[in-house]
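**Student:** model the following, please.
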Amino acid sequence: MTVIDSHTHILTEPMIAAIAKEVPSLAPKLTRVDDDSAVLEILDVKQNPFPRSAWDLERRFAEMAAQRVDMHVVCNIPHTFLYEADGALADTVSEIQNEAIGALVRQHPDRFIGMATVAMQSPMRAAATLERAITSHGLRGLHVGSNIAGRNLDDPALDPVWEVADRHGLFILVHPHKVVAAQRMGSYYLTNLVGNPLETTIAAASLVFGGVIERHPNIRFCLSHAGGFTPFQAGRFRHGWKVRKEPHVRLKGDPAESLARFIYDSITHAPGPLRFLLEEVGADRIIFGTDYPFDMGTTRGVEEIEEAIADVAIRQKLFEGNARRLFGLGA
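**Tutor:** Reported below is the predicted structural model:
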């Protein structure tokens, strides 16, 4: 079967050069460390290490072969969301990346499926940029951060973006970004180990209780890293709806209906949680993902699925079938 990795990131050197030319104030700075990695700096954010495979296509193709992956769904790295920046400048950076990812898909149609990024802090611009990404650049999804400069994803100002996504029936990958309570998680890499799944869970709850999913039934929201804490706490969400009035402020229907529409990637790093996710949400709502090429992703994604799931038909859905359906690829 074809193996499609639906959660990967990319930032090539031509993208960096184009951003530096058009928007020098937001240009990523890449400082090589060795043959395998660099330090990436964007505004006040530093990624160390930043793996070579994020910008080197030949390295990426070699690693795909080694990891038994045939296709990558590629999106921008979260560092280039730039939601705290000027909206017009961030929109230009988004357009540069969208156009470049579209070109990569056309150059390598058997290797890449592309997703867009937009300047969510400027929703009207973002809606227009997303429309262009779909209709002009051929991208098949949207990559969004878990919060927009501290605002949750149920902010009514974001509705123009959701309306475009709903009209096109888009797949939207929700990725943790600028995690809450970072000042308490400075040690032990807790900003990622705990902060990232917590951020994803807050985003999921906001989409549910803010009525975003309910109002936009055609969007397929996918939660990164197996949904953070969402699958394990879904029962708590449902119970809170029954016993408290606060969850009813914007959500009209039962939260179970919105929860039932989430898609999850397969990144659990252990077989037990993956089997729990499969039992909790079903095989049709999980897609194979690795968070390539970052070190908190997995290089053994295919083997992890094989070790956790014996049923070949279920593996086929995770590796290929669900992605083909969600991205409109056909058989």
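**Student:** going by C-alpha atoms from here, please, whenever you check contacts or count neighbours.
**Tutor:** OK.
**Student:** which elements pack onto the host helix or strand of Pro273?
**Tutor:** Assessed by DSSP states H and E, Pro273 sits inside helix 271-281. Counting contacts by 3 or more Cα pairs under 8 Å, 6 or more residues apart in numbering; DSSP states H and E, helix 271-281 packs against helix 230-243, helix 301-308.
**Student:** need the winner for burial among those.
**Tutor:** A comparison of the helices and strands packed on helix 271-281 by mean neighbour count, using mean count of other Cα atoms under 10 Å, puts helix 301-308 on top with a mean of 17.
**Student:** list of residues touching the helix or strand that comes right after that one?
**Tutor:** Next along the chain after helix 301-308, taking DSSP H and E as the criterion, comes helix 312-316. Defining contact as Cα atoms under 8 Å, 6 or more residues apart in numbering, one finds that helix 312-316 is touched by Met1, Ala283, Ile305, Glu306, Ile309.
**Student:** give me the buried positions along the helix or strand following helix 312-316.
**Tutor:** Counting by DSSP H and E, the next helix or strand C-terminal to helix 312-316 is helix 322-326. By 16 or more other Cα atoms under 10 Å, the buried positions in helix 322-326 come out as Asn322, Ala323, Leu326.
**Student:** can I get the residues you listed in JSON lines with distance to Ala204?
**Tutor:** As requested, the buried residues of helix 322-326 are exported to JSON lines (distance: Cα to Cα, whole Å):
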{"residue": "Asn322", "distance to Ala204": "21"}
{"residue": "Ala323", "distance to Ala204": "21"}
{"residue": "Leu326", "distance to Ala204": "19"}
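**Student:** which single one of those residues is nearest to Leu130?
**Tutor:** Leu130 lies nearest to Leu326 out of those, by Cα to Cα, at 17.6 Å.
**Student:** this one next, for a side-by-side:
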Amino acid sequence: MRTTATPTRVDVHAHFLPAAYLQAAREAGLSSFDGGIPVPEWSLAGALDFMDRQGIDAQVLSVPSPTAHRLAGRGGAAKLARRLNEAAAEIIDQHPSRFGALAHLPLPDVDAALAEIDHSLGDLALDGVILATNYAARYLGEPAFDPVLAELDRRGATILLHPTAPACFAQTGLGHPAPLVEFVFDVARTVTHLIYTGALTRHPNLRIILPHAGGAVPALAWRISAFAAQPALTPGAHLSPESVLAQLRGLYYDVALGANPHSLSALLELADPGHLLFGTDHPFSPEPLITANSRGLADYPGFSDQTRRAIAADNALPLFPQLAARLAPLTG
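**Tutor:** Sure, this is the predicted structure:
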């Protein structure tokens, strides 16, 4: 049971595996995820125990990769996404001050996704959405996805952009699971696409979180921005190196598996500490690795105590106002 008087940690990158998701994975013939990642154990009681051990006041839950479309196909994705989102809402009902949740959308079916946005963010009052970096090799900057981004922009939605394997993974993965290398590059691929298609310019109210200290984005930020000096590469987007960097700096970055000197030094060259968020990637990250990551955040010499507190909880609260309201009795 949480004993602190004020929230000290809000975990914005935490997954849950409801029965409907695991059943769909079995029916799809998956015994592991994303090229060889074992399916971890997850239960609500286990999640609460983990949070108490780690001093985490609240988790923002989301369903991981693979997506509902990958598991159930276009015909079954909408029904599966609805079941997943209603399972998330039930958890919030049971523990309103311990959990928030991000809606899962049945993309690439745009009409079904729009209906699920209305249901999950409206009727269920979930806290935002999780979007995969690609859906069956289709990336979010495509014009066909613009109605979804426009509706999320209208709502000022918070989005966790979660990696999944690219279509070329069979060739580029080299026999390794996608999270080893491909995940971090697919985040960079998707962000670059969103910028160079003008999608982020058209939808400035999206509040997008990049996981794992931005993946490859901080290391590639200068290159991604520098190419905007070539007008032929930015037709209709009206980009400049300065505007691209501004868009990258406007994103948010969780530090799951990224609270180490290598990742943080690159990230802090790009992002203000006010845009850094605490995350664990539980239950896919082993708890000893999560503990070590938290220690890396605590020990990083570039942070003041105030900055550490902000990353741990305060930076997240404006992104999740409904969860923040449920935590309000703790904050006094």
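**Student:** ok, the buried residues of helix 322-326 of the first structure vs Thr290 of the first structure, which is closest?
**Tutor:** Ala323 (13.7 Å).
**Student:** give the aligned equivalent of the closest one in the second structure.
**Tutor:** In the second structure, the residue matched to Ala323 of the first structure (TM-score structural alignment) is Ala316.
**Student:** that match and Ala157 of the second structure: what is the separation?
**Tutor:** Going from Ala316 of the second structure to Ala157 of the second structure by Cα to Cα, to the nearest Å gives 13 Å.
**Student:** how about His203 of the second structure?
**Tutor:** Distance, His203 of the second structure to Ala157 of the second structure, by Cα to Cα: 11 Å.
**Student:** who's more crowded, those two?
**Tutor:** Ala157 (20 against 17; other Cα atoms under 10 Å).
**Student:** might one say that the more buried one is in contact with Ile209?
**Tutor:** No. Here Ala157 of the second structure does not reach Ile209: they are 10.9 Å apart, not a contact under Cα atoms under 8 Å.
**Student:** the stretch 151-300 of the first structure: strands as residue ranges?
**Tutor:** Chain-ordered strands for the stretch 151-300 of the first structure, with DSSP state E, counting those that start in this stretch as the definition, fall at 171-175, 220-223, 263-265, 286-287.
**Student:** check the mean deviation of the last one from the second structure.
**Tutor:** Here strand 286-287 of the first structure, set against the second structure after superposition, deviates by a mean of 0.9 Å using mean Cα distance after the TM-score superposition for the first structure.
**Student:** tell me which other helices or strands that strand touches.
**Tutor:** On a contact count with 3+ Cα pairs under 8 Å, 6+ apart, strand 286-287 of the first structure meets strand 263-265, helix 322-326.
**Student:** in the first structure, which residue sits furthest out from the middle?
**Tutor:** Relative to the centre of the first structure, and counting by Cα atoms, centre = their mean, the farthest-placed residue is Val243 at 32.5 Å.
**Student:** quick one: the residues in the second structure that stretch 131-146 of the first structure pairs up with.
**Tutor:** Following TM-score structural alignment, the aligned partner range for stretch 131-146 of the first structure in the second structure is 118-133.
**Student:** can you list the buried residues in that stretch?
**Tutor:** Using 16+ other Cα under 10 Å as the test for burial, stretch 118-133 of the second structure gives 119-121, 124-133.
**Student:** which among the residues you listed gets closest to Val39 of the second structure?
**Tutor:** Ala132 (18.4 Å).
**Student:** what sits against the residue lying closest to the closest one once chain neighbours are set aside?
**Tutor:** Nearest residue to Ala132 of the second structure in three dimensions, chain neighbours excluded: His162, at 4.9 Å (Cα to Cα, 6 or more residues apart in numbering). The contact partners of His162 of the second structure, by Cα under 8 Å, 6+ apart, come to Pro64, Ser65, Ile130, Leu131, Ala132, Thr133, Val187, Leu210, Pro211.
**Student:** aligned partner of His162 of the second structure in the first structure?
**Tutor:** Match for His162 of the second structure (TM-score structural alignment): His175.
**Student:** does Leu40 of the first structure lie in a helix or a strand, and which?
**Tutor:** Here Leu40 of the first structure is assigned to strand 37-42, by DSSP H and E.
**Student:** from the contact counts, what lies against that strand?
**Tutor:** strand 29-32, strand 45-51.
**Student:** residues contacting Val217 of the second structure?
**Tutor:** Val217 of the second structure makes contact with Phe185, Val187, Ala188 under the criterion Cα under 8 Å, 6+ apart.
**Student:** how far away is it from Arg138 of the second structure?
**Tutor:** When distance is defined by Cα to Cα, Val217 of the second structure is 20 Å away from Arg138 of the second structure.
**Student:** looking for the alignment partner of Ala89 of the second structure in the first structure.
**Tutor:** The alignment partner of Ala89 of the second structure in the first structure, by TM-score structural alignment, is Gly102.
**Student:** leaving out chain neighbours, which residue sits closest to that match?
**Tutor:** Per Cα to Cα, 6+ apart, closest to Gly102 of the first structure is His137, 4.9 Å.
**Student:** residues contacting Tyr300 of the second structure?
**Tutor:** Per Cα under 8 Å, 6+ apart, neighbours of Tyr300 of the second structure: Ala259, Asn260, Pro261.
**Student:** make it 6 Å
**Tutor:** By Cα atoms under 6 Å, 6 or more residues apart in numbering, no residues touch Tyr300 of the second structure.
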